[in-house]
Every structure is written in structure tokens, then in C-alpha cells.
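Undergrad: Output the structure for:
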Amino acid sequence: MRSSYLSYAVFSAFISFSFAVGAFAAPPSPTPLATFHVPGLATNDYLGWSLATDGQRVLVGTGLGSAYLYDPFTQQQLAKVTLPSADVGTSVALQGDSAVIAGTFDTYVYNFADLTNISKIKLTPSDYPGTRVGFSVDMSGDVVIAAAAKDPNNAAIGGAAYLFDRVTGNQIARLVANDGQENDGFGVAVAIDEGRAAVAALQPLSSSGGAVYLFDAEPSTVGNRQLAKYAPAPGLQSPGQFGYNVDLNDETLVATQPFGQSFIWPTAGTPAPLASSSGNIRAAADGVSVSSDYVALGIEIQGLVRIYDKTGKTVGILAPPPGSPIGFGLAVAIEGDLLAVSAGGGSPAASTVYVYRVQDVLVVPEPSSVAMTLLGVCGVAASSRRRPRR
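TA: The predicted structure is shown next:
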């Protein structure tokens, strides 16, 4: 995830002004199903650095290599695990009783079937044992994808993504771009669903604005796995870094630029800008998640989460609840009827995670273009910091 903090006081003042001039159709702030906060977190150990949900439970990563498993329906913490190594940044994925939890350099599969005896398997590439993976992770069925955004074993490639068997931990395949080059950032973001994997590279060959690659992720596949390479049209590349965040569900891909636009497209198509994601007025999404029905886009600098259907139509806009810390939209996760959203708060002590029912967030008025432009101007005052994706 990437974090850029807008003063909540500025945001609140703008909302009040917008109502006064009639410029803003206020997005709702439904009551969260659950709210999670952990007191006493260390410096940089933000709760909600990354998020995952399987529609039943929520997995929350922190900034310093820990993760919490919650039941949002009972609002209970079910488990806490901490990576053996002191990695900075945590990327998480959740599927039933299995969770993938990774720091920048180490990835583990945890089994939560018995919460009194949680087991784990470390994922290590067999062909390049010295490679430390975990910059970004995801999981689908029995396949886990974990990235090494700069693979030390092949400087000519610059990065790699690895497929592992979720149950055994054995390596299935190593994914690299057919046109890979040194320092291309390949693997900065990954996603996997139903036998296909998406891997982003921020500076690929002949595409300075970034690209997303689609691979065959079936365990039985032999030979070249690359299926496609995507990049926005040249006029939409600025300011670049397309693929800063990426997610994949069924035939739908979504990718963001950190200070540009967000894009949606079918696997057989080309990237098209999502509505209200122009880079002229604000930073692009700081988190993206795609479910079977919807796309959730966290816009931390605005303190909003936008919900789209698979056609790219806006079907919901979620504002932070009263009293929320700043940075609402830092990370998002959507699946089934659950939507999880984190707010960085400007400090770990304030960082909070909110869980909503998707049905409570849908079908709201669209803010006017005037209001969104003014809100983007307010966002100029925000400071920003860069950190690894979930």
C-alpha cells in the first residue's frame, strides 16, 4: 500500500463548505459492522497496512510483520501471528483457514484450522534458494503467488514472481517477463485467480509508464506462461507507474497509478480509466480489491472508498465514520458482503480498521465535479510517504 495523509480537519472543513454551496452530494457513512483498533503499536507498525477478507473473516497486516485475524460478526480477535524475521511491511491473503502472510523478504502460509495450534510453512524458491520473496502476495485455491521485486539471482531480469503449492510449500513455477530488464520493478504488485496471475512492473522495457503482465498459473502448465502484457494508451500513461497496485478476479483486472488514474479492463481487452480517477486533482487509489461483483478503490488522500461494478460504473461511495482518524482508504479488501477499510491515522496509535456490509455501501449519489475538484485542491496540503504494497 501507499500512504499519503490529508488532515482530517481540512477534509471535514471542506465537507461543511461543500454543503453550504450545494456542491457536494454527501456520501453516506453507514455504521460499521465492526471496528478494530490495537493499542500500544510501535512506531511504523500501522494497523491496516494491508487487508484481506474471504467474506467471513478479516486478516489485518501491520507495518512491522504482524497480522491479526478477526471475526467481524462477533468483533472478536481470533489470532495474532508475527513473522519470525523482523520484516518491514506486511502483505496478506486469506482463504478459509489458510492465510499467506509476508514481509518484504519472507513469506509463510499459516493454517488457522486449529486456533490453539497454528502451524506455518515457509515458502522458499527451490531453483534460487537465496531469493527472499514476499514483496507482494496473493492466493487462489492451492496456488500461492509471492514476488521478489528485485531478484538478486538474475540482475538482467530485475524481478520475479513465484508460484507455490499452498499445502506443501513446493515451488510450482518462476514467472518473469518476456521483455524483462534490470530494475524494472517486476513483481511490485501481484494477484492470482482461477489459474491466472497478474504481475505488475513499474518500468518495463518499451513502456516507461508501467505494465501489467498476465500469466498462466495452472500447476500443470509447461513452458512459456506469459499470456498478455497490458499498458494504458500513451496519452494516459502520465505520470506513470501503472501497476502500482493490481488485482484480478475472473475476467476483470484493475490497476492503479500512485498519482494518476485507476484502470479497469477485461483480460481480453485494454486498460480503460475508471470514472472519477483523473490524476489532475488527487492521488490515485492507495488500495484496490476486486470481488466477484465489485471493485473497491481506496482513495486515502480524499478519505473515501469508491465502489464500482465490473463495468466500471460507480455504485457506491463510502465516507469515514464520525471520529475516524485521517487516511481512511489506506487499504481495502472486498469479498462477498464484506468490505474492510483501514485508516492510517497519521500514527500507529490512531490506525483503525473498519468492516462494513457491502449492501450498506451501495447506491449513493455521485459527488459533483466541482466538489471533487475542490477536494483535490485541499489534498495538495497532504504529505505523503511511500511504502510496500500489500
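Undergrad: From now on I want contacts and neighbour counts done on CA atoms only, so please keep to that.
TA: Will do.
Undergrad: ok but residue 162 is inside a strand, no?
TA: Yes. Residue 162 forms part of a strand when assessed by DSSP: H, G, I helix; E, B strand; the rest coil.
Undergrad: Surely it touches residue 186?
TA: No. With contact defined as Cα atoms under 8 Å, residue 162 does not count as touching residue 186 (11.7 Å).
Undergrad: next up, for comparison:
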Amino acid sequence: MKTSPHLRPAFFLIVSLALLLVAERADALHPQITKLHGKSSESRANSNFGSAVAVTERWIIVGDPNHGQKGFQAGAVHIFNVRNGRYVRRIYGDDTVAGDGFGSSVAVCGNRLLVGAPNRTESASFCGTAYLFDLVSGRQIAKLTPSSPAAFDFFGTSVAVSDDFAVVGAPGADGSTSDSGSVSVFDAKTGDPITFSTSGTLPNPPFKPADGASGDDFGAAVALCGHLLFVGAPNADASAGKVYLFDVTTGVRLRTRTNPGGANSARFGETVSTEGGLLVVGAPTDDEVAGGAGAAYLFDAYTGVQRIKFTDAAGQLGDRFGSAVCVSGGLILVGSEQAPGAASGTGAAFLYDAASGARLEELTAPDGKTNDFFGHAVAVCGNVAVIGASEAGDDVEPAQGAAYFYRPIGGPLPMQTLAKMRDFAPGTEEADFRILRDVGINPDGEAIFCAQLTGPGSGGGTDKGVWHTLEGPVDLAVKSRTDLSAVAIDFNNVRSTALFGPVMNQGNRGIFQSRLVGTGVNGTNNLAILQKQASLPVSSLLRTGTDITQLGDARIQIFREVLQNANVDAVTVSYLLRRGPGGITSIDDTGILSVNASGLVTDFSARENATIGTGASAVDLRQFFGRATAGRGNYATFGAYCSQASGGPSKQGLFYDQIGNSDDGVTALAMTLIPDATGEEFYRTFTGETNTSDTRSIYRAVLTGADVSGANNEGLWDEDGYYQIFRKGSGVADGPDPDGLGGDEPIRPLDENVVVNRILKFWPVGSNGSIALVKLRGPGVNASNDCALFFCDSTENVYVKLMREGDSVCDWDCPKIRNIQRVEVNPQDGRYAIVVGLTGGAARNQALFTGMARFGLLHTQSALRMPSMKLRKGTHYDSGYSQATTLRSILLDESTDRTGAGGKGLKQSLNNNGDLVLSLQFNNGAKELVIGNP
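TA: This next block holds a predicted model:
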């Protein structure tokens, strides 16, 4: 092992539109480079140390397939400490012998190591094997062998491992056809092979593509993340190459990705890597730049859409750009093992920003020589990278191989800064942002947020304000002490004080509330709902103390809830009227109304003492609950006490009202039987409601009756067919059939004896779906795994578990979900975001995940609805023009109300395009609001 005394400058660049900004920070731009070597008491000449590499926040693993300690070309794997690059130990299989090629491939998950020995002769020549190890002790856990070994299978050519699965590729094995190649899946904890359904209804047998052909080399490369398994077949289609996507939990093929460059013998799929919803595929003999110069492609792992094709513009004949690829933490590292580098054919590696595709740096060996094959293997984790140079020599012996360890490295944050604590506040003088909060986003990616100010112009640190991006850059709408005389006639000499409650669910306008002071302002008229429209001044929609003609000149005393419809020109307000004006008394002082962008009241029929419904089902409305829903349609749902028009005691009910029209009615009433009741089971109280995009209600209720106990007294229903989504004390219904054709056991989201204990939060998804966060109880359930997030398709009665505490996370250290901290759901298409706590050290124990609950076909493509990790605490970011720093915390605003109901017209932090607004804190003390699709 050597640490180079000559550190090559690594000028990290970030491209933003047409602007190229270059930084010169010593820590990020001059990473320390340590050269790693293997150890052996035998000759190391032609050992090929560095043929395979992997790295975590704890370990560096380097494969040495021709290592001779156990015999000629027996192989070995060397372990190093990632903190200092020091040598830890050497690992062999318990039965490693000459010719095995042990260490030709390596994969790591936490403290679990998977090693391929593809040349081993077991029951047939070169059939191959693989081995599982515990990295802490170096102990072999299991030996993995193919179910039907045959000569020249080369089982172990590629390997991938997660906390649950170990995957081994055998590109010479009989798969779909003779010698087409295969992959095998094992239990990562025990090494036991996992079998999958072979039902005749499957479109093709597990992990065997129907279009496979002899010589495809299917299994030459594998990449695994969560449920998604990508398998490369670089010789398919006359070496144009293919990559297949499978659900590793079912074996069902989800997609086939052919070479985007066409049939040019590019060997697309010779290398693959996946993480964070991204897929990188190497095509090292692509000829776009020059014959065999190579290329690499970046795809969305879920949709399959190509984002970028990477090439080296200066590439030359036979460079093999794409000979190795790795994606991790928003960085992509591509090896080009025959690129010129420091000398002809030395090799190079190229670092890219995954979000923008910008090249951050070309990495070369400071002491590189011709034909070192630097870039034959690459790995990235966090802020470190390892690059193998499998033919490097002359340090001790020729072609012994080497690996180069770079730290720290970093790229730009994959989101744009919206506002930053201690930066100046636009639209003010001598005032800076002190506290940033209450941020929302609209479908166009425009944002609105509140902030408290500091500085000489901040009113002694008491000023607050609302800012927006409706007109491009961040701009001030209103702040404390702003003169509002131009807002409306009755605002003359009136000023703002506190501002709060911003909502912007529409593409051209946002709303917020302001407390008022000034001429004529008192406790009866000191609150207003203000509106900011693009290119228009701030206007007033409603104000307390103002006569409302439609309510008989009654005056609003309190806005109990203020909602903005997403697709309808309406702001829906739950109100409490002041007693006295307009003849209002305690029996008619609550209700809801809607106003349009002009401030005109467009609906006011839902109010106390009104009759709703017709005939025998008609009821008289009594006291309103003070909450409503106004999601995406022109219907509002609300709760209120009521009594039958014919008389009787007052009870709770849920009701609907069409904005601007006369359609209204009853959704559910207390003391009526619940849908599908099996005995005396009645609604007692309604404890939260929202509505779907086609206006139907989703509601939670507490139950009563002789057949109800504390163990089953809560449920969640969908008004569409009065479908029971969840019931306390009941299990979660089955998931999808693996192939959607029937005949297979459905995927169970939970053990059949685990039941729902509490419904915490819920959101609508489109017209017939929902997402719910629930607490669980039952066998095996404890504080570390008792909370889960589910998607339910109420039309097909199918449930998909999106996340559960205790689930494994796809990252090199393989942490688990410690707790689900925040959830946000866009109700239009079911995009969701989750902030979680992770197991492991405090430096990296928080992360952001995103997913699309409505993506793909419900049955065969449920794996594509799972979340992927987008940001993680402890990640090193270097913008290239400001101080490099590390992410310390992630805060996601939720859109749920006090009952846990979301998607109802409150502010959203996530729009239907996947754009998010977040609050991030960094180790250098910076706190920022950021926006974008990470």
C-alpha cells in the first residue's frame, strides 16, 4: 500500500445551464489518493489484484483472482479499512484451490461479502462457485453452487448481494436455451437457494427471458437494489446487447432494455449498476466516438426512460469507456480501462453528476503506465471511490495489479436552493432570512413559503413574510408592516403583522393568511385570506368582520380551516360566525363556503340549520366539526352533527356538497351499520376525511356496538362502494398475483397473523386508490417494525406494502428502516416521499425516499411502485463554487391535518411531476429550502 505524495488536482465542475463555474477548494478538489496492494508470501506477478472492487463506509474489498497463495491462479480477496486505507485481512473460500479464480467478482452489503470463483471445477470443469462471508470475522457463511452445474457455466462471473438476496450470474449456463446464460438467487443470510413459482401461467419461467439465445452471455453482469434485479446479456442481438429487469422477489421479468445505439456490437450490458432509482449500463465497445471507444447510459430504473448517454469526447479506438460502472449517492463513476490517462493505454475513470449528467472529473493514476487497465473496476460509496488497475505493476512485480482509493469526493446537491438561512430576503432592506418554514409547491414547480427575518430591517427580529416563485426568482408577496391599502377599499392604512398558512395547489396563484393592524382594525376584523396571482398584486379573498351578503350579512369570526382546490377555481373555508351580526346565534354559526379568485362567494349552502339530502334521508345540519376537504374536484366533504328532519337526537355525519351547484347529500351517519357489518357494528364518530379525484370520500371512523371492542373499534373506508380499506384488529388483504394471470400464490404484504392496530395517516390516490400509514400488532411485531405504509387499489382489492420499519435499505452498508418520520403523498397520481431514520451510526442515520404508488401494471409491476433512496444524511456535497459540506438533516413538510388526513387542499410539499420542496441542514451550519426532483 502506498499513499501518493503527488496529489493530482481534480477540478470538480458543475454545469448549470450555460454557466461553467470552477472551484478551487483544497479538500474537495485535491482528494487524498492511497494506492492499495495485496499481500502474499508467493509471487504476485500477474495476480490481477484490482480486477474487482467494492467499498462501504467501513470496508474496501479488492478481488485478486490470480493470487497464488492457495495455488496457481487460486485467487483471494483483500480487505482494507476505509477510514485509513490500512490492510485488514485476506479471505479465501474454505476449499479454494488452484485455478478457481476466487475474487473475480465481489459484492458487499454491510458486513456481508459475496465472492465469485467462476473458474472453479466442482462437479464439472469451470462450472464455478460463489461464497458468502462475514467481513468482521472473515468467516465463511455459505458456499453457493448452481442447481445443475455443467462445464463452462462460469457461475460466479458476476455477483450482487442485499440484506435478503444473493444473486450469482453464470453467463455460460443453460438458461432460456442452451448456453444462453442464467442467474441464481439465494438467501443472503443462509446461502440457501430460493425457488420461485413455475406455474404455467407465468409468461416465462423465473429469470429466464423468452427471447434468450445461445451465446447471449445472460448473467455476465448483475445489479440488485431492493426488489429490482438487472441482468446484462452483452452478446445478445449479435453483441448489440440487452439488459433485463426482474422482480427479484418473484422472478417475473418486468422489462427488456435493448441497446439504444442499435446493432453496433457495443456489448451493451457488459456492466450494470443501480441505486436510487437509477440504472447505469456500460457498452464498452460502442463505436459512436471511435471504434470500441465505448459508452455508458443512464436510465430511470423504474420507467426505463433513457436520460443520458455518456461518452468521452476525446475517446480513441479501443478505449473501452464503460468497462466498469457504478452509481451511488448521486455520483456515477465510469471506467475506461484503455483510455490514454497518464500514458498510452493507462486507463482512466470519469466522475459524473447523476442529476445533470455533468462531468465532474477525469480521474487517472498519478503513477500510471501503459496497459495498467486503470478503470477495469470501479466503486463509489458516500464520499469515497476505489478504482482497480488490474494490470498495474513495477511497484514490486509486473502486472501484480493495484487499486486506488480516493477521498473525499463529492458532487452538487441534486436540488436547487430556494432560500437559505442568513441570506438576504428579497423585497426587503437590511433583512435576512432567520427561520424558513411552511413551504408548498404547485403543479408547475413554483413554490410559496413563510419566513421570519433578522437584521436591522426586520422590526427587531419580529417581522415575518411570505415569498413565492410565481414570477420566476424568489419574490416577496407580503411581510410584516407592509401597507395593504392597495389590496381592497377596506384595507386603507392597514398593515400586516403575522403571516401564515401558505397554500399553492394551483399553477397560477397561492393563498395565505395575515393578521392585520391599523386604522379601524380590532379583534373582530383582524384576519384576512390574501391571494397572490402571477403578475398581479396581492388581493384579498375574505376578511373577518366583513358582511357576507350570501349569509345574510353575517360576519366571519374565525377561519377554522382554509383549503385551495387543485383543479377548480375555489378556496374552501370552514368558518365560525360572530354571533349578533346578521342575526347569528349559537345554533347557526358554523359552516363552509367557497370563494373564487375574484373574491366572490360561489357556494355557501353547507351551513348550520340547512337541510341536506332529500326524502327520508334528509337531515338538518347542526354544529360543524370545523374541517373540510377540497382536494382536486368540485366537491367538498365535511363533517357535522345532524338530526333527522323528522326529529330525533343529534348525531355525527359526513356529507358532500358540490361547489356552485345544488348536488349534496349524506356520505355516512353515526349509529348506522358499517358496510359489510358482521354483527352489531355501528359508526360512532368520524375522525378524519379526504376525497378522491372523482370526489368520493375516504374517511376514518370510530365504531361502537355489541360486537365492537377496543381491539377492533376503528376503520378506514372508501365511499366508492363503501369499501373497507383497513380495520383495526384485521389483517391486511393480499397483494397482487405475481404475473397477473392467476394460478400463483398472491404476494402477502404481511404475515397473516399480523393485524392493524391504529390508522395514523391516510391520503387519496387518483380515483380509486389510497395510501395509509398504520401501526401493526401481532406475532413478531415490536417497536422496531410496527409501522408500515401501504398502497391500496380499492377497485381490485389489492394491497402493496411500500415500506415497513425494519425493512432493508439498498445502500452499501445495508442499513434498516429505524422509523418512518414523515410522509407526503401527491393525491393525483400517488407519488410519495418518505423521510426515515436509519439504523447505524449517527452520521448517516436519516434518508429521503420517493416512489410512485400508481406506476405500472398493478400485478406484474408492483416492484416498480417501491420507494428508492434519493438523499442520505452524511453525503458529501461540493457545488464547485461554495463551501463543500455534508448533509446533516432532512425535513419534509406534511400535508395532513390534525386528524392525519392528507390530500385535502392544504399545502403540498410534492407535486404530480415528482418535484419536492425540503428543508435541509448541513454540517457547516447552513439551513436551506431546496426544490427539485432529487
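Undergrad: Need the TM-score from the superposition.
TA: Put the two chains on top of each other and the TM-score (TM-score structural alignment, normalised by the length of the first structure) is 0.58; 263 aligned residues with a Cα RMSD of 3.8 Å.
Undergrad: circling back: tell me which of residue 162 and residue 186 of the first structure has more neighbours.
TA: Counted by other Cα atoms under 10 Å, residue 162 of the first structure and residue 186 do not tie: residue 186 has more neighbours, with 34 against 24.
Undergrad: Give me the distance between the residue most central in space within the first structure and residue 176 of the first structure.
TA: Centroid-nearest residue in the first structure: residue 287, 4.1 Å away (criterion: Cα atoms, centre = their mean). Look at residue 287 of the first structure and residue 176 of the first structure: by Cα to Cα, to the nearest Å, they are 24 Å apart.
Undergrad: that older thread, does the residue nearest to the centre of the first structure touch residue 295 like I think?
TA: No. The pair residue 287 of the first structure / residue 295 is not scored as a contact, 10.6 Å apart, by Cα under 8 Å.
Undergrad: Overlap of the contact sets of these two?
TA: Here residue 287 of the first structure and residue 295 have no joint contacts, going by Cα atoms under 8 Å, 6 or more residues apart in numbering.
Undergrad: For residue 19 of the second structure, the count of nearby residues, please.
TA: The burial count for residue 19 of the second structure: 8, using other Cα under 10 Å.
Undergrad: so who does it touch?
TA: No contacts exist for residue 19 of the second structure under Cα under 8 Å, 6+ apart.
Undergrad: For residue 789 of the second structure, see how far away it is.
TA: According to Cα to Cα, residue 19 of the second structure stands 42 Å off from residue 789 of the second structure.
Undergrad: Over to residue 151 of the second structure?
TA: Distance from residue 151 of the second structure to residue 789 of the second structure, by Cα to Cα: 47 Å.
Undergrad: Out of these two, name the residue with the larger neighbour count.
TA: Taking other Cα under 10 Å, residue 151 of the second structure and residue 789 do not tie; residue 789 has more neighbours (21 against 17).
Undergrad: I'd guessed that one sits against residue 775; true?
TA: No. Assessed by Cα under 8 Å, residue 789 of the second structure is found out of contact with residue 775, at 9.1 Å.
Undergrad: and residue 228 of the first structure, that's in a strand?
TA: Yes. Using three-state DSSP, the assignment for residue 228 of the first structure is a strand.
Undergrad: Quick check: it vs residue 193 of the first structure, distance?
TA: 15 Å.
Undergrad: So which of those two has more stuff around it?
TA: residue 193 (19 against 14).
Undergrad: how about that one, what's its match in the second structure?
TA: Under the alignment by TM-score structural alignment, residue 193 of the first structure pairs with residue 109 in the second structure.
Undergrad: next one: residue 178 of the first structure
TA: Using TM-score structural alignment, the equivalent of residue 178 of the first structure in the second structure is residue 94.
Undergrad: Likewise for residue 338 of the first structure?
TA: Checking TM-score structural alignment: residue 338 of the first structure goes with residue 278.
Undergrad: gap between that match and residue 13 of the second structure?
TA: 21 Å.
Undergrad: same thing with residue 624 of the second structure?
TA: 58 Å.
Undergrad: again, but for residue 495 of the second structure
TA: 47 Å.
Undergrad: burial of the spatially closest residue to residue 876 of the second structure that is not a sequence neighbour, as a residue count?
TA: Leaving aside its chain neighbours, residue 876 of the second structure sits nearest to residue 886 (4.4 Å; criterion: Cα to Cα, 6 or more residues apart in numbering). Each residue near residue 886 of the second structure was counted by other Cα under 10 Å, and the total is 21.
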